[in-house]
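*Asks:* Sequence first, then the predicted structure:
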Amino acid sequence: MNAVAEKVVFGSAAAVLASVGRQLGETEWMQINQERINQFADATGDHQWIHVDPEQAKSGPFGACVAHGYLTLSLANLFLPQLVVYEDLKMGVNYGCEKVRFPSPVLVNSWVRGSGEVVAATPIGTDGVQVTIRITVQVRGQDKPGCVVETISRLFFIQEN
């Protein structure tokens, strides 16, 4: 098992701008169990049998329940702060996502982790930056990831005088 990388720390817009192409490492593995899938179904109202009915899912296309694609996508929000920290930040906001893909299903009880890469950064005014970080949700034992998403954040740092 690979060691988890230390969080990457950025303390200014300039540091983020200079990081394009930088790999951010990997998070710890976590298991996607049926309870988490059911909680997501309850939160979203998506109770399709392929997610929440283990007996029916056995005879379905994957042989077991699978996590919702949007559950897998939502893990980007969990993994991102495990990979990167912003110091001297006035404010940061989620701005959106680009190029969301679900290359492989995440079966119930699979182990997943996130990896990250800074793919773009552009300045906003004198103290801000818009950064795009690609989060890949890796699935242990699978060649293809469960999700790949480019997250977009707008960050505004405290200016030094």
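*Replies:* Cool, the structure landed. Numbering: from 1, shown residues only.
*Asks:* alpha carbons only for contacts and neighbour counts from here, please
*Replies:* OK.
*Asks:* outside of the helix or strand containing Val16, which residues touch it?
*Replies:* Assigning secondary structure by DSSP states H and E places Val16 in helix 13-17. Taking Cα atoms under 8 Å, 6 or more residues apart in numbering as the criterion, the residues outside helix 13-17 that touch it are Phe10, Ala120, Ala121, Thr122, Pro123, Asp127, Gly128, Val129, Val131, Leu155, Phe156, Phe157.
*Asks:* second one coming, line it up with the first:
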Amino acid sequence: MSHVTISSLEELSRYEGQELGVSPYFQVTQPQINLFAEATLDHQWIHVDAERAQRESPFQAPIAHGYLTLSLLPYLWTQIVTINNLKLQVNYEIESLRFNQPVKVDSYVRLRAKILSIKNLRGVAKTRIEVNLEIQDQPKPAYTGVITFLYHFEK
């Protein structure tokens, strides 16, 4: 499925129960990991010390913070779908998120998304989405889970 554009709650509802798509691959780089470490004050060596990670880590390379990979979700989601006519979009919930395997520095990841359910809350679309962050050439995803966005459409 190619990029999807949605302009109303009614259009969004047509995708309930369907895989919406897969984003293009995105490379996770060491400078990005370092910036995330600065922003979150999480400077654990397994993320930011490339030499030590190659020597001592079971992954033999630095790995991205799990929350860095999670924070890519909104960007990767917009590579799959554009939602127009919004007053507001709210990150509402993350359910049963499981980090399955680390993302090594310079790996490429992409998001696979399926709309599980849409509930109309007086014009607000409570949208539950199954997400899988796939790592190129790896059989297991970096994470799996269910996220919920609230979409407040213009009338």
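*Replies:* Received the coordinates, thanks. Because the structure is predicted, anything quoted here is derived from the model rather than measured.
*Asks:* Just give the TM-score of the two.
*Replies:* After superposition, the two chains reach a TM-score (TM-score structural alignment, normalised by the length of structure 2) of 0.92; 154 aligned residues with a Cα RMSD of 1.4 Å.
*Asks:* in structure 2, what residues pair with the helix holding Val16 of structure 1?
*Replies:* Residues 9-13 of structure 2 are where helix 13-17 of structure 1 aligns, with TM-score structural alignment as the criterion.
*Asks:* centre of the chain versus the matching stretch, how much separation?
*Replies:* Its chain's average C-alpha position is 22 Å from that of stretch 9-13 of structure 2, according to Cα atoms, centre = their mean, to the nearest Å.
*Asks:* Distance check, the residue lying farthest from the centre of structure 2 against Ala64 of structure 2.
*Replies:* The outermost residue of structure 2 relative to its centre, with distances by Cα atoms, centre = their mean, is Arg55 at 29.8 Å. When distances are taken as Cα to Cα, to the nearest Å, Arg55 of structure 2 and Ala64 of structure 2 turn out to be 17 Å apart.
*Asks:* residue nearest the centroid of structure 2?
*Replies:* The geometric centre of structure 2, computed from its C-alpha atoms, lies nearest to Leu73 (Cα atoms, centre = their mean), at 2.1 Å.
*Asks:* and that one, what does it touch?
*Replies:* Residues counted as contacts of Leu73 of structure 2 (Cα under 8 Å, 6+ apart) are Leu111.
*Asks:* Would you mind naming the helix or strand containing the aligned residue in structure 1 for it?
*Replies:* In structure 1, the residue equivalent to Leu73 of structure 2 is Ala76, according to TM-score structural alignment. Using DSSP H and E, Ala76 of structure 1 maps to helix 69-83.
*Asks:* Can you check which part of structure 1 stretch 127-145 of structure 2 sits on?
*Replies:* Correspondence between stretch 127-145 of structure 2 and structure 1 is established over residues 131-149, with TM-score structural alignment as the criterion.
*Asks:* Show residues contacting that stretch.
*Replies:* Identification of contacts with stretch 131-149 of structure 1 by Cα under 8 Å, 6+ apart yields 16-17, 69, 72-73, 75-76, 79-80, 97-106, 110-122, 150-155.
*Asks:* Tell me the buried residues in stretch 20-37 of structure 1?
*Replies:* Val20, Gln23, Leu24, Gly25, Glu26, Thr27, Glu28, Trp29, Ile32, Asn33, Gln34, Ile37 (16 or more other Cα atoms under 10 Å).
*Asks:* likewise stretch 73-88 of structure 2?
*Replies:* For stretch 73-88 of structure 2, the buried set under the neighbour-count rule, 16+ other Cα under 10 Å, comprises Leu73, Leu76, Trp77, Gln79, Ile80, Val81, Ile83.
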